[in-house]
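1. Kindly return the folded structure for what I paste below:
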Amino acid sequence: MSVQTSLSQHVVVLGASPKPERYSNQAIRLLMDYQHNVTAVNPAFDQINQCPCVRELAAIHQPIDTLCLYRNASQLAKQIDEIIALKPKRVIFNPGTESWELQQALTQSGILWQESCTLVMLRSGHF
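-> Predicted structure coming up:
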């Protein structure tokens, strides 16, 4: 099923999984259904769901509209500088990824962020 959207975004999924039951995998599929340009990030794969996968955030060289987080706060704390360096327009903290430390760094850098669910946002038309 392909769903049309008027504003395609470059969306990066940090913590992408090849396992279909994982929310990050479901998000990749739904983002692609909505015709967003998706880049997955996972050091172990070159592709997930026919979506290009990079091994690290530093490998992304094009502007990022939205960064969707699917890693726990302790893992994200180690990536704060990398995330800030990417300068995404928006960061979505999916349930279980909330990181006060990263949220403060994003706010100080002028990067918008929200605690929400990518899947719910897409399905409800609020992405």
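2. From now on I want contacts and neighbour counts done on CA atoms only, so please keep to that.
-> Noted.
3. Which residue ranges of this structure form helices?
-> Ranges of helices in the chain, per DSSP state H, are 23-33, 73-77, 80-86, 100-108, 118-123.
4. With respect to residue 56, which of those helices lies nearest?
-> Nearest to residue 56 among the helices of the chain is helix 80-86 (9.2 Å), distances taken as Cα to Cα.
5. hmm, back to that, out of the helices of the chain, which one sits most buried?
-> helix 23-33 (a mean of 21; mean count of other Cα atoms under 10 Å).
6. One more sequence to fold, the one below, so I can look at both together:
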Amino acid sequence: MQPSKKTLVIGATPKPERYAYIATEMLHDFGHEVVPYGVKKGNIGDYTILNEWPADQQFDTITLYINPTLQEGFYEQILALKPKRIIFNPGTENSVLDEKATAENIQTLDACTLVLLRTNQY
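-> So this is what the prediction gives:
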């Protein structure tokens, strides 16, 4: 098993059919510390979805489940966390944030968190 990578899931939701929900559970199942953040109040398993930005925490990875238009309001906050990498899941690809992150030496991936986990590439 790979070392745990603390991950912020942006776009978390209490709806079990949504990929952000599934990713949060799967990250946990694969032994990663996970912090779900979203606008909807609720839980994902034992995790409470944060509705306030976790500015005081450090993350290895940020995985995005919000569209590029919604991401615009988070550029500064995401970059201020200084994660090692940002994963743009399908539908979240964003060249502007990608360029900003790359300029800050943050690795970016256009990939699916679920696939990365299942193929042991996370």
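7. And the TM-score between these chains?
-> Scored against TM-score structural alignment, normalised by the length of structure 2, the superposed chains reach a TM-score of 0.93; 122 aligned residues with a Cα RMSD of 1.3 Å.
8. re the thing from before, select, out of the helices of structure 1, the one closest to residue 9 of structure 1.
-> Shortest separation from residue 9 of structure 1 across the helices of structure 1 is recorded for helix 23-33, at 9.3 Å, computed as Cα to Cα.
9. okay, and the closest one goes to which residues in structure 2?
-> The alignment of helix 23-33 of structure 1 onto structure 2 (TM-score structural alignment) spans residues 19-29.
10. ok, now which ones touch the residue most central in space within structure 2?
-> Central residue of structure 2 (Cα atoms, centre = their mean): residue 63, 2.1 Å from the mean position. By Cα atoms under 8 Å, 6 or more residues apart in numbering, the contact list for residue 63 of structure 2 reads 7, 8, 9, 10, 86, 87, 88, 89, 113.
11. hang on, the earlier thing: would you format the helices of structure 1 as JSON lines with distance to residue 62 of structure 1 included?
-> Output for those, formatted as JSON lines (distance: least, Cα to Cα, whole Å):
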{"stretch": "helix 23-33", "distance to residue 62 of structure 1": "18"}
{"stretch": "helix 73-77", "distance to residue 62 of structure 1": "21"}
{"stretch": "helix 80-86", "distance to residue 62 of structure 1": "9"}
{"stretch": "helix 100-108", "distance to residue 62 of structure 1": "19"}
{"stretch": "helix 118-123", "distance to residue 62 of structure 1": "21"}
